[in-house]
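Visitor: coords below, sequence missing:
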């Protein structure tokens, strides 16, 4: 149903409003920054279906516009704009999560393309995606960020690509392990060896208008926690009441910070500051969701006919999922290093 919804959005030109290209060049509308914010916030406010095309629309497409060639843009952008092809991101590995330059996935030339072998982890949408952009080492003689390439890999390669869902403690499996065994990669973006530059450019685009959209969802979750505090009487506790007010105030600060930095080209620290703000805030909200309910937070409605003794409710899932907020997308420690080194000019961390 969500894939059908992507195609419905694409038929109206509503995918790719933020792409920096000529109006309608790839079947998309082009909106000003203000129009993008209005569209995204209203979409979130009416609780429209969750988007499964985010990675292709907001990460890969701007990267191809900036670093790809025209043949790659013509091949991939119209399909993304129509909502027909979904993408996943092949960055993190078991031994190279936040330390992306330490990755071990390799790719060797094979005719006009490459063959990729290695493992990626925490890959969102890998089981549903049609394509994956993969950062791999194409020059084994280089180390760290040198000798890497940004490759585009079709996921429909039986026997060459295996996807294993990762079951989380919340019971869901949004993330996956992906194993590549000589998988074909017919496209390289930006040229061989330019992978680190292309990948860092993509990460710089990862936050922006989507941060404001995310905050609409945060506001709805905060409202649910407040409602639970009112129903259970926890709002009468002055300490909990102060914590609820603090969460509300910090959410407003996040919005003002996002608006202040939106479209600020070249601000190397803006994405890291945003991630630090929302990651910690969302995790504290999950903890507060349990605190306002007291001992009852550990219980759920019992259904003895079910295979499990009970199902998690929304606030319990919120608490369990937010344990990862300060890790995925770049851990807090990595974000602080980026701010220290690239913004404040402090000495680089010795490795």
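Guide: Ah, there it is. From a predicted model like this one, the values you see are computed outputs, not experimental measurements.
Visitor: only C-alpha atoms for contact and neighbour calcs from this point on.
Guide: OK.
Visitor: Contacts only, for the closest residue in space to residue 120 that isn't next to it in sequence.
Guide: Computed as C-alpha to C-alpha, 6 or more residues apart in numbering, the closest residue to residue 120 that is not its neighbour in sequence is residue 93, at 4.5 Å. Contact analysis of residue 93 by C-alpha atoms under 8 Å, 6 or more residues apart in numbering lists 100, 103, 104, 119, 120, 121, 122.
Visitor: Quick check: residue 93 vs residue 189, distance?
Guide: Applying C-alpha to C-alpha, to the nearest Å, the value for residue 93 to residue 189 is 20 Å.
Visitor: ditto for residue 141
Guide: 21 Å.
Visitor: Give me the more crowded residue out of these two.
Guide: Set side by side, residue 141 and residue 189 show more neighbours around residue 189, with 22 against 8, by other C-alpha atoms under 10 Å.
Visitor: isn't the more buried one right next to residue 153, touching?
Guide: No: counting by C-alpha atoms under 8 Å, residue 189 does not reach residue 153; the two are 11.4 Å apart.
Visitor: now the residue nearest to residue 120: how far from residue 123?
Guide: With the distance defined as C-alpha to C-alpha, residue 93 ends up 9 Å from residue 123.
Visitor: Strands of the stretch 151-300 of the chain, residue ranges please.
Guide: 161-166, 175-185, 187-189 (DSSP state E, counting those that start in this stretch).
Visitor: With distance to residue 327 added, can I get those in a markdown table?
Guide: Output for the strands of the stretch 151-300 of the chain, formatted as a markdown table (distance: least, C-alpha to C-alpha, whole Å):
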| stretch | distance to residue 327 |
| --- | --- |
| strand 161-166 | 16 |
| strand 175-185 | 13 |
| strand 187-189 | 28 |
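Visitor: what about versus this one:
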């Protein structure tokens, strides 16, 4: 088994790494993630970074060249993601559009839809969110109650979506809605493109325990959506939605290098005091960190298994659920251990005066729980592994 990348891919890595080293904003290097993402100022700051990536050919690299991408291979997409993680690059502002909406429209969109929407996604001229999850239905994506009634030249939409990331900034949303209420659960669904400025749309922020409100609940009250905004066939939107989710899995391949977090936690252990000496000198602390490093390495090679399957053209396997469980669980345990290392300093809030590393560890600890819920709860992932891999009966 050969884990080395080809000379061509390593050259691509060095090109990407060099560009990031010369272009990541210096104020971001100083503060890492210590910026309030809810402010308009920070959003525009990230949009400017997004545009810089785009202008220099480092945005949508996995897209075909005919749509403005570089036509990068899956291996190169993984390398690109690894280098973004390694450099702790600032976030961009149109993830949903790039990872899901654009590729989905390439496959399912009409020529008019492709021409109208796709070119504005890479430069972040139009921001996208997605309307999938609904209140009271957890991770059951097909339990759609939002209704879209065909009125001839438009759909009339009523309902609500929840956990909608960036809805408060978005210009458009995709919307999975029910167009045939008498059809079975996964049937009778349609996939629409909706202008977020349409009359009848209300966006309400959901404040997290970090104090941030990037998630939202979106209400649709007699919202008119042109019939031309239907993607794919009416009542067959589940197929389009599954295409959307498949693209998400592909772009996420190899994105999380947990060793980056392990190294940062190690630096914290060398910085804080434990019994009158740096915590790093304590064998218990080093043992815990070594355990985290072993888990991070195991996740890395599990991601390579997932990558190998994709390179062979195979559909996503159980590795996706294993990666989601492994990364979210490891991250949660590492942030808990950071609180243990900080001792009484762990009580200082994010960016509080006197907080070690400006309180980023307390912020990460509070944020870590959402990773066990997002993209399908860990309970759902356990069920997938139990039923589809281990062959256990459904509970």
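Guide: That came through fine. This one's a predicted model, so the numbers in the text were calculated from it and none came from an experiment.
Visitor: out of the strands of the stretch 151-300 of structure 1, nearest to residue 328 of structure 1?
Guide: Among these, the nearest to residue 328 of structure 1 by C-alpha to C-alpha is strand 175-185 (10.6 Å).
Visitor: what's the matching range in structure 2 for stretch 323-339 of structure 1?
Guide: Stretch 323-339 of structure 1 lines up with residues 369-385 of structure 2 when matched by TM-score structural alignment.
Visitor: chain center to the matching stretch, what's the gap?
Guide: Centre-to-centre, stretch 369-385 of structure 2 and its host chain are 14 Å apart (C-alpha atoms, centre = their mean, to the nearest Å).
Visitor: And the residue mapped onto the residue nearest to residue 120 of structure 1 from structure 2, how close does it get to residue 319 of structure 2?
Guide: Under the alignment (TM-score structural alignment), residue 93 of structure 1 maps onto residue 134 of structure 2. According to C-alpha to C-alpha, residue 134 of structure 2 and residue 319 of structure 2 sit 27 Å apart.
Visitor: Could you do residue 145 of structure 2 as well?
Guide: 31 Å.
Visitor: circling back to that earlier point, looking at the strands of the stretch 151-300 of structure 1, which is closest to residue 58 of structure 1?
Guide: Closest among those, once you apply C-alpha to C-alpha, is strand 187-189, at 16.3 Å.
Visitor: Pull the contacting residues for the nearest residue to residue 295 of structure 2 once chain neighbours are set aside.
Guide: The spatially closest residue to residue 295 of structure 2, leaving aside those adjacent along the chain, is residue 330, at 7.5 Å (C-alpha to C-alpha, 6+ apart). Contact analysis of residue 330 of structure 2 by C-alpha under 8 Å, 6+ apart lists 292, 295, 296.
Visitor: possible to save those residues as a markdown table with distance to residue 389 of structure 2 and neighbour count?
Guide: Putting the contacts of residue 330 of structure 2 into a markdown table (distance: C-alpha to C-alpha, whole Å; neighbours: other C-alpha atoms under 10 Å) gives the following:
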| residue | distance to residue 389 of structure 2 | neighbour count |
| --- | --- | --- |
| 292 | 26 | 22 |
| 295 | 21 | 17 |
| 296 | 22 | 23 |
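Visitor: which residue sits closest to the counterpart of residue 106 of structure 1 in structure 2 in space, ignoring its chain neighbours?
Guide: Residue 106 of structure 1 maps onto residue 147 in structure 2, with residues paired by TM-score structural alignment. Using C-alpha to C-alpha, 6+ apart and skipping residues adjacent in sequence, the residue nearest residue 147 of structure 2 is residue 178, 4.9 Å away.
Visitor: The strands of the stretch 151-300 of structure 1: which one's closest to residue 36 of structure 1?
Guide: Closest to residue 36 of structure 1 of these, according to C-alpha to C-alpha: strand 187-189, at 26.6 Å.
Visitor: Thought residue 218 was touching residue 201 of structure 2, still the case?
Guide: Yes: the criterion here is C-alpha under 8 Å, and residue 201 of structure 2 meets it with residue 218 at 7.0 Å.
Visitor: For the two, indicate the residue with more neighbours.
Guide: residue 218 (22 against 19).
Visitor: Now do the contacts for the residue opposite that one in structure 1 once aligned.
Guide: In structure 1, residue 218 of structure 2 lines up with residue 178, judged by TM-score structural alignment. Counting by C-alpha under 8 Å, 6+ apart, residue 178 of structure 1 makes contact with 119, 120, 121, 123, 126, 161, 162, 163, 164.
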